[in-house]
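Participant: mind looking at a prediction? Sequence and model below.
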Amino acid sequence: MNLEDIRREYLQGGLDISDLDENPFRQFKTWMNIAIEAELSADPTAMILATVNSEGIPRQRVVLLKHADEQGFLFYTNLGSRKAQDIAENANVSLHFAWLPLERQISITGKATKLSVAEATRYFLSRPHESQLAAWASQQSSRVSSRQMLEQAFEQMKNRFKKGEVPLPSFWGGYRVVPTRFEFWQGRANRLHDRFEYLPDGEGWGINRLQP
């Protein structure tokens, strides 16, 4: 199979500045709601989180967005993970949402700040019991000799917390990404895609069309 021959046209629609909300958070919410209602996949809230460590090495992974408002975008993780280590060294991150069946993408650049223990606890206690146990069992990003070792750790946590509430691990928490830039992308025919950038302009957000 020749990968160069795989292509398609983007014909679902266009995007003009008059279609956009002046507030990028509201525009994000509109597109997110459309993606959820379209039932495009099992994970419409999936986003690529890109980090760069102190050596300038970039890393990406898919995480799930758990809350979004004008204060920022929230996700949760093990605080000893590679993503958390990268953020401790360099708080600049980017988020990327790709809803390809809708021919839409959103890119967000911003700074990640750690959530308070109270905020992390509130979310942790809302998770399914098994997910709470998995957070305790996994030393995320650390090497493990076998799948069996991981499953044994999970069973140990089941026994440890078989009675009562599972508490928040001290090594688990969340981050809020505070945006400094948004880009909304809509596919168009002939690769003349529509791209609009939101940047702070002192009083709110300015919007600029970008060439594809």
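Facilitator: Ah, there it is. Numbers count the residues shown, from 1 in each chain.
Participant: when you work out contacts or count neighbours from here on, use the C-alpha atoms and nothing else.
Facilitator: OK.
Participant: gap between the helix or strand harbouring E197 and the chain center?
Facilitator: Per DSSP states H and E: E197 is located in strand 194-200. How far strand 194-200 lies from its chain's middle: 19 Å, per CA atoms, centre = their mean, to the nearest Å.
Participant: same for it, what does it pack against?
Facilitator: The contact analysis (3 or more CA pairs under 8 Å, 6 or more residues apart in numbering; DSSP states H and E) places strand 194-200 against strand 172-186, strand 205-210.
Participant: which positions in it come out as buried?
Facilitator: Across strand 194-200, burial judged by 16 or more other CA atoms under 10 Å covers D194, R195, F196, E197, Y198, L199.
Participant: can you check stretch 46-63 too?
Facilitator: Result for stretch 46-63 [16+ other CA under 10 Å]: buried residues A46, M47, I48, L49, A50, T51, V52, N53, V63.
Participant: A further structure is provided below for comparison with the first:
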Amino acid sequence: MSDSGLTTGDFTAENEPFALFGAWLKDAESSEPNDPNAVAVATVDENGMPNVRMVLLKGYDENGFVFYTNFESQKGREILGQKKAAMCFHWKSLRRQVRLRGEVEVVSDAEADAYYASRARGSRIGAWASKQSRPLETRFALEKSVAEYTARYAIGDIPRPPYWSGFRIKPVSIEFWHDRQFRLHDRIEFRRPVADGPWEKVRMYP
């Protein structure tokens, strides 16, 4: 299993974090039993109260980290309201963690359409049927809604709901953490003042 340079005392020869993240994610895909792309997303509401939940990372590049959701859900409303969010990946099998935070933008319609079309048909129906984060009177009400949309889109394409799309977190900081004996962990933080600026790499005390 690759250690991505950690045993040498340095995380990577690169001065940007995305190659290192890609190497760590690849390692996680080989070692994690379920959902190596699972990540906690933290937001705040209009009163400054925090919220955190797990989502699935669906893409990343030098422009940021992408996931998809119902924009009328709690996290959707909070991100649209604040336009900022944070993520935390934890790969227990590798004893590694990656944290990042930054401003958030909505992905393009073309990106959202392409990903939505790649989802299982049942998942596309579910995007229509679920009023995410809102009270549900009974499980039967959800099953009834699923049945109604299944009948509506029994044949042909299932269009993407207008309230369903993706967010891209454009990080201004990304921290890589690797467990070490006696809690003398390795920590490297990549920082930049703005989302399109150059990266500074700083080693941190554990």
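Facilitator: That came through fine. Predicted, not measured: the structure shown is a model, and the values here were computed from it.
Participant: comparing the helices and strands packed on strand 194-200 of the first structure, which comes out most buried?
Facilitator: strand 172-186 (a mean of 21; mean count of other CA atoms under 10 Å).
Participant: quick one: the strands in the first structure?
Facilitator: 46-52, 58-64, 67-69, 72-78, 92-99, 104-114, 172-186, 194-200, 205-210 (DSSP state E).
Participant: contacts for the second one?
Facilitator: Surrounding strand 58-64 of the first structure, the residues in contact under the criterion CA atoms under 8 Å, 6 or more residues apart in numbering are D43, T45, A46, M47, I48, L49, A50, T51, V52, F75, K83.
Participant: okay but Y198 of the first structure is in contact with R209, surely?
Facilitator: No: judged on CA atoms under 8 Å, Y198 of the first structure makes no contact with R209 at a distance of 9.1 Å.
Participant: one step back: any idea which of the strands of the first structure gets closest to R143 of the first structure?
Facilitator: Closest of those to R143 of the first structure is strand 72-78, at 14.5 Å (criterion: CA to CA).
Participant: what's the angle from the closest one to strand 92-99?
Facilitator: 100 degrees (axes from the mean of the first three to the mean of the last three CA atoms, to 10 degrees).
Participant: quick revisit: do you know which of the strands of the first structure lies nearest A35 of the first structure?
Facilitator: Closest to A35 of the first structure of the strands of the first structure is strand 92-99 (CA to CA; 7.0 Å).
Participant: packing partners of that closest one?
Facilitator: So strand 92-99 of the first structure, by 3+ CA pairs under 8 Å, 6+ apart, packs with strand 46-52, strand 104-114.
Participant: in a markdown table: the buried residues of strand 194-200 of the first structure, plus distance to E70 of the first structure.
Facilitator: Listed next are the buried residues of strand 194-200 of the first structure as a markdown table, based on distance: CA to CA, whole Å:
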| residue | distance to E70 of the first structure |
| --- | --- |
| D194 | 24 |
| R195 | 22 |
| F196 | 19 |
| E197 | 17 |
| Y198 | 14 |
| L199 | 14 |
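Participant: and those, which is closest to K114 of the first structure?
Facilitator: Of the buried residues of strand 194-200 of the first structure, the one sitting nearest to K114 of the first structure (CA to CA) turns out to be L199, at 23.5 Å.
Participant: chain neighbours aside, what residue packs nearest to the equivalent of that closest one over in the second structure?
Facilitator: In the second structure, the residue equivalent to L199 of the first structure is R191, according to TM-score structural alignment. Excluding the flanking residues, the one nearest R191 of the second structure by CA to CA, 6 or more residues apart in numbering is S173, at 4.5 Å.
Participant: now do that neighbour against V107 of the second structure, distance only.
Facilitator: Distance, S173 of the second structure to V107 of the second structure, by CA to CA, to the nearest Å: 20 Å.
Participant: so how far is D19 of the first structure from the residue mapped onto H178 of the second structure from the first structure?
Facilitator: With TM-score structural alignment as the criterion, the equivalent of H178 of the second structure in the first structure is Q186. Plainly put, Q186 of the first structure is 12 Å away from D19 of the first structure if you go by CA to CA.
Participant: do T30 of the first structure as well
Facilitator: Using CA to CA, T30 of the first structure is found at 11 Å from D19 of the first structure.
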